[in-house]
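Engineer: next input, structure requested:
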Amino acid sequence: MPVIGVQLHTQDTHVMIDNGILQLTLLNPDGIVTGIRYNGIDNLLEVLNGEDNRGYWDLVWNSPGTPGTTGSFDVIKGTSFKVIVENEDQVEVSFTRTWDSSQEGKLVPLNIDKRFIVLRGCSGFYTYAIYEHLKDWPGFNLAETRIAFKLRKDKFHYMAMADNRQRYMPLPDDRLSGRGQALAYPEAVLLVNPVEPDFKGEVDDKYQYSCDNKDSQVHGWICTTDQPAVGFWMVTPSNEFRSGGPVKQNLTSHVGPTTLAVFLSAHYTGEDLVPKFSAGEAWKKVFGPVFIYLNCTMDGDEPLSLWEDAKQQMIIEVQSWPYTFPASDDFPKSNQRGNVNGRLLVNDRYVSDDNIPANGAYIGLAPPGNVGSWQRECKDYQFWTKTDINGYFLINDIRPGDYNLYAWVPGFIGDYQYSAAITMTPGSEIEVGDLVYKPPRNGPTLWEIGIPDRSAAEFYVPDPNPKYINKVYVNHPDRFRQYGLWERYAELYPNEDLVYTVGSSDYKKDWFFAQVTRKIDTNKYQGTTWQIRFKLDNVDQGSSYKLRVAIASATFSELQVQINDPKTNPLFSSGLIGRDNSIARHGIHGLYWLYNVDVPGKLLVQGDNTIFLTQPRSSSPFQGIMYDYIRLEGPSKLSSNEEYMSSTL
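Structural biologist: The predicted structure is shown next:
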């Protein structure tokens, strides 16, 4: 049977694209997806919603100088429709909204061009958008932008985003008053009288389904009410247009049933990931394309086979990047891009006399900045990969532009930055050779707590309160995604704070995953002070020791360090840091912080010593610190660490 060519049907109020597999209907000239007909289902989108509340691009913006991450929510509606490509193999249409000075203060000062592409024989469609700010326009802040699809709640009940993160989901009705009880954090709801009794007693919270960019390439829903079963999947084939790098977390799919492609957000980072554009700053960025993939079961297939098929389609899309078919000149094809390759080694003389291949390191190009600045970069493009077991890497299909090369290596603290700037031109092949990262190190390791991997996942994550369960995360590697774990600290340590003894304590069991506040009365909290106790057989009181504290997340918190006497002024204070909200939003990491504290030897004693870590800020239950890794180093002049090792090690 021949594959039907793509047809475009334009009406006064709607545009419909049909390739014989699906029919995509958009409002004209708004460019909002109002209908997706597929496999005998008239519309996969929520027909109970208004036409402008089914499938849409949106953003959150604010005027320059406005602090925070909130602003005006804008469902982007085009004012002009144009056919870009129309033939039997492809239809690409454009819906644009052009800004002028009469809209100042009312609309974000951006020209926005939303594109939709349907290909011949393709079971799905692509969408991307081009945002442009011209030099003579006023400034603005852009807190978020994304595309959202709201599916039919009578059909799509099963959500999948990973092999071990999938389930039948509650209904949106279950979150309403009378069926759901709002909890301490606004997005979390306890299901007290759900439509489906099996969900009673569970917590629903969209942040429980957040995912790192690097792991979020396909997610979506399965309709099991119809036969054959139908799947609706969001496929993100590249992270180049997402902000914040590979470990930035974003929302995926959640109760609605809702499916998102989030391109820019401040979730798990705070205001640091809100791009701020000044008046006169020219900027243009292409978000996407992303692929909305539709599939259905064949006779005898299980509905979950659709998830397996969606993963295979994701691999096809990733391997096809950058796509050849988008018509915009702002989306460079593969021959208009360049590549960078090389090898990354680690030099830590206290680990090995030889350079160590950086196995599994994250290495990438991001706009020029300081060491580690990539994790706060949110205006332009980033290109990341992982090194192989021998430290070799190849970064493909990099857009032309000026970049720095950044890296971080699991197992070692700190950030690497290549000393030379890299300018990519079309077709360029840049070989950087062997690069050597020297992680921060002054002396031998006296003791360490945790694993330097920018996550607190290796520490003790308690069982949730039985009243606040999400069944997906029972006996699950991501047990930290349960609601209310911050409250468990005060239950485990009702009167005295955590004490960790080097040599006998086990960080997997004895180091709580987050240093949070303790509730002492209704809406009243107190800061906490943790102790690390250790022995030193000998102390060089004339030398300096080094305390390395790597933080995986911080939320309106402060780290104070004292040595042996908690009543003295802190030896170190970070000041107020962090707006990650990772504790409340069930994320085991946010932005990475590394503090290197000089500890004068005169503050240490032969025998028993104690380091006090205080987090004094205490206005809410969600303030706190997640540690990544802590290490005490001996004086740098030592050639061997044996002399100063604790007798307990």
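
Engineer: could you use CA atoms for every contact and neighbour count after this?
Structural biologist: Fine.

Engineer: now stretch 415-430, how far from the chain's geometric center?
Structural biologist: Averaging C-alpha positions (C-alpha atoms, centre = their mean, to the nearest Å) puts stretch 415-430 25 Å from its chain's average.

Engineer: doesn't Asp309 make contact with Thr297?
Structural biologist: No: look at Thr297 against Asp309 with C-alpha atoms under 8 Å: they stay out of range, at 9.6 Å.

Engineer: which one's more surrounded, these two?
Structural biologist: Neighbours of Thr297 and Asp309, each counted by other C-alpha atoms under 10 Å, are more numerous for Thr297; the result is 17 against 14.

Engineer: how about Asp173, what does it touch?
Structural biologist: By C-alpha atoms under 8 Å, 6 or more residues apart in numbering, the contact list for Asp173 reads Arg179, Pro194, Val195.

Engineer: what number of residues lie near the last one?
Structural biologist: Read that as Val195. Other residues lying near Val195 total 15 when counted by other C-alpha under 10 Å.

Engineer: do the first one as well
Structural biologist: The number of residues packed around Arg179, counting by other C-alpha under 10 Å, is 16.

Engineer: list the residues that contact it.
Structural biologist: Counting by C-alpha under 8 Å, 6+ apart, Arg179 has contacts Asp173, Leu191, Val192, Asn193, Pro194, Val195.

Engineer: surely the third one is in contact with Gly201?
Structural biologist: Meaning Val192. Yes: because the distance of 5.8 Å satisfies C-alpha under 8 Å, Val192 is recorded as touching Gly201.

Engineer: I have a second one here; can you model it like the first so I can compare?
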Amino acid sequence: MAAILAFVSMAAMLTCCSSSAGNGHPVAPGAAVTTVHVKGQYVVMDNGIVRLTLSNPEGFITEVMYNGVDNLLEVHSSEPYWDVVWNEEENEEIFELIEGSQFQIIYQDDKKIEVSFKKKWNPSLKGKRSPLNIDKRYIYLQINSGDKSESSSGFYTYAIYEHVKGWPDFQITETRIAFKLRKEKFHYMAIADNRQRVMPMLQDRSPKRSQKLAYPEAVILVKPTNPALRGEVDDKYQYSSEYKDSLVHGWICAKPSIGFWLITPSNEFKSGGPLRQDLTSHVGPTVLGMFHSSHYAGEEIVAKFTNGEYWKKVFGPVFIYLNSDLKNSRPNFLWEDAKRQTQIEVANWPYEFPTSVDYLKKEQRGSVSGRLLILDKYISKNYIYGNATFVGLASPGEEGSWQKETKGYQFWVRANAKGNFFIKNVLSGVYNLYAWLPGFIGEFTYSTTITVTSGGNIDLHNLVYRPPRDGPTLWEIGIPDRSAAEFFVPDPNPKYVNKLYIEHDKFRQYGLWEKYADLYPTTDLIYQVGVSNYTKDWFFAQVTRFTLTGVYKLRVALASAHLSKLQVRINDPTIEPAHFTTELIGRDNAIARHGIHGFYWLFNISLQGSWLREGENTIFLTQSQSQTMFQGIMYDYIRMEAT
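Structural biologist: Here you go, the predicted model:
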């Protein structure tokens, strides 16, 4: 059945919205007022710039009207949605759209509207619906601009998840909000200054127009609707970003010139810290707000709820921002404006307008400050300032546990040039303080837990991190920065190219795991310390095998591992058992998903003198698991020390 798209007269609308707020979105004349109307099975929210229609009581967004376009959303697919992927015990995972059963107007006046769509769980739903109460909220605002009030060019959404004590044990693999935009209008995607392009269309991935590759997400475009894209690879994982770099992303429509952006002003409600990677925008055109997932991490970051424990968490708010360029179709203008709006949202965090008591305001939060110094006597006899150190608060645990923590909140900052840090707007609670600095292996964990209270500041003064060290460095390979980016990343096979990554981020190209066998068809890579150059001679990922040369304490830092076992042998590549073997480690799948890192691992290996010989020694590093092409590890840094 053909779908019919409805449009408001463009000429009339553009004339109406001829004035501009100066930041890329039109403003209707006169004092705009926020309104909400319940019309049978729909709830309509309007602030004079953006009109939002939601299904009642489910809370699915069915229409976003802006700048004369009656609906920016794709009418051929399901509505934009919050979802959760979950399972109980050993049962298969269930993909569940979060569907409300109770609608309520939480707050309404001329300046703000907040509505709620609640999903309630009861025992009759066991095995059918996730054992969660979920309250989805949507907010419209008027904002003050000088001596007048203007409508906010977009809307906010957040959700409160609750698992009540005594409810069934279960686990959450993923939860997010997803938007599918009008495919005939939105063709240009932007996720960073150097990661923008005209994208393929969803139908270009169909069997008639594409060729499948090693996994379903990756295809070669054989007969795309845009001939300029013929022969390129499309894979949604090529557009993943680290949390610290993904505050804003979205799509641009050319006619009329409209930007649709998802702004995440804080990552405090996400798991895994600032280097965690996840999906952003991709072919669809799709915009994702990923709040929790196992991507680039695997089973270890699945949120597991056992013994009927109680849990509550607020995800968001995030801001859906709409802007326009009425005079010209300039993608860069809309992208730069979206970045400016992002800085405004970041500066306003935590927001004052959410009504839920579960979302704590600024005055209900505390802060932690201090200074981090590094002491490594083999580098300097003096303290080294922790310039640009990542410093964070997360749930109490052992060193590195924040990478796998899933149920609480995390707060991260970068220290200044003197090592000073100030972590503000921290939710009340008990935390450990963790820190790590690019250039030094391992990480600092504060010796005691920290209790943050409303309005309080905890000054930890000078903290000293002593990186693992038994003696002077004999040799080293790589840079200890939790990434394999400094190693040799080959050019892609010409038939697997994504043109966006020809000049930068080559690791995002498809099929690089196949290049190792091309470069070393009969023998493994051999790296000679003092002669070889790791930027040219150390392949960035060890997909099945490896060798190197060198001599008392061997420290091996991994940037990623997927279903792998690392074995270390000294001088004899056949000795069994190996001198050192890890257990089966990692499920981050970063190699297949074009990441340059996943979880961080550090192994400190004591080498017995009887294993070594006078003169030249050879160290064999073996990744012994090879059931699939994607099993492998990425090295961050290797160092041999005297003791």
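
Engineer: residue in the first structure matching Arg613 of the second structure?
Structural biologist: Applying TM-score structural alignment, one finds that Arg613 of the second structure aligns to Val605 in the first structure.

Engineer: ok, its match touching Ile563?
Structural biologist: No: using C-alpha under 8 Å, Val605 of the first structure makes no contact with Ile563, being 10.2 Å away.

Engineer: who's more crowded, the two?
Structural biologist: Neighbour count, other C-alpha under 10 Å: between Val605 of the first structure and Ile563, Ile563 has more, with 22 against 17.

Engineer: which residue in the second structure aligns with that one?
Structural biologist: For Ile563 of the first structure, the residue aligned by TM-score structural alignment is Ile570.

Engineer: SS state for the closest residue to its match other than its chain neighbours?
Structural biologist: Using C-alpha to C-alpha, 6 or more residues apart in numbering and skipping the chain neighbours, the partner closest in space to Ile570 of the second structure is Ile619 (4.7 Å). Secondary structure for Ile619 of the second structure, judged by DSSP: H, G, I helix; E, B strand; the rest coil, is strand.

Engineer: quick check: Ile619 of the second structure touching Phe546?
Structural biologist: No: with contact defined as C-alpha under 8 Å, Ile619 of the second structure does not reach Phe546; the gap is 9.9 Å.

Engineer: what sits against Trp601 of the second structure?
Structural biologist: Trp601 of the second structure neighbours (C-alpha under 8 Å, 6+ apart): Ala557, Leu558, Ala559, Ser560.

Engineer: try it again with 7 Å
Structural biologist: By C-alpha atoms under 7 Å, 6 or more residues apart in numbering, the contact set of Trp601 of the second structure is Ala557, Leu558, Ala559.

Engineer: equivalent analysis for Trp513 of the second structure, please.
Structural biologist: Val543.

Engineer: corresponding residue for it in the first structure?
Structural biologist: Under TM-score structural alignment, Trp513 of the second structure pairs with Trp486 in the first structure.

Engineer: in stretch 75-88 of the first structure, what's buried?
Structural biologist: For stretch 75-88 of the first structure, a neighbour-count test (16 or more other C-alpha atoms under 10 Å) marks Val75, Ile76, Lys77, Gly78, Phe81, Ile84, Val85 as buried.

Engineer: matching residues in the first structure for the longest helix belonging to the second structure?
Structural biologist: Criterion DSSP state H: the longest helix present in the second structure is helix 331-347. Alignment note (TM-score structural alignment): helix 331-347 of the second structure is matched to residues 303-319 of the first structure.

Engineer: what's the answer for stretch 470-490 of the second structure, then?
Structural biologist: Stretch 470-490 of the second structure corresponds to residues 442-462 in the first structure, going by TM-score structural alignment.

Engineer: next: stretch 430-446 of the second structure.
Structural biologist: Mapped onto the first structure using TM-score structural alignment, stretch 430-446 of the second structure covers residues 402-418.

Engineer: please apply the same query to stretch 110-130 of the second structure.
Structural biologist: Taking TM-score structural alignment, stretch 110-130 of the second structure hits residues 88-108 over in the first structure.
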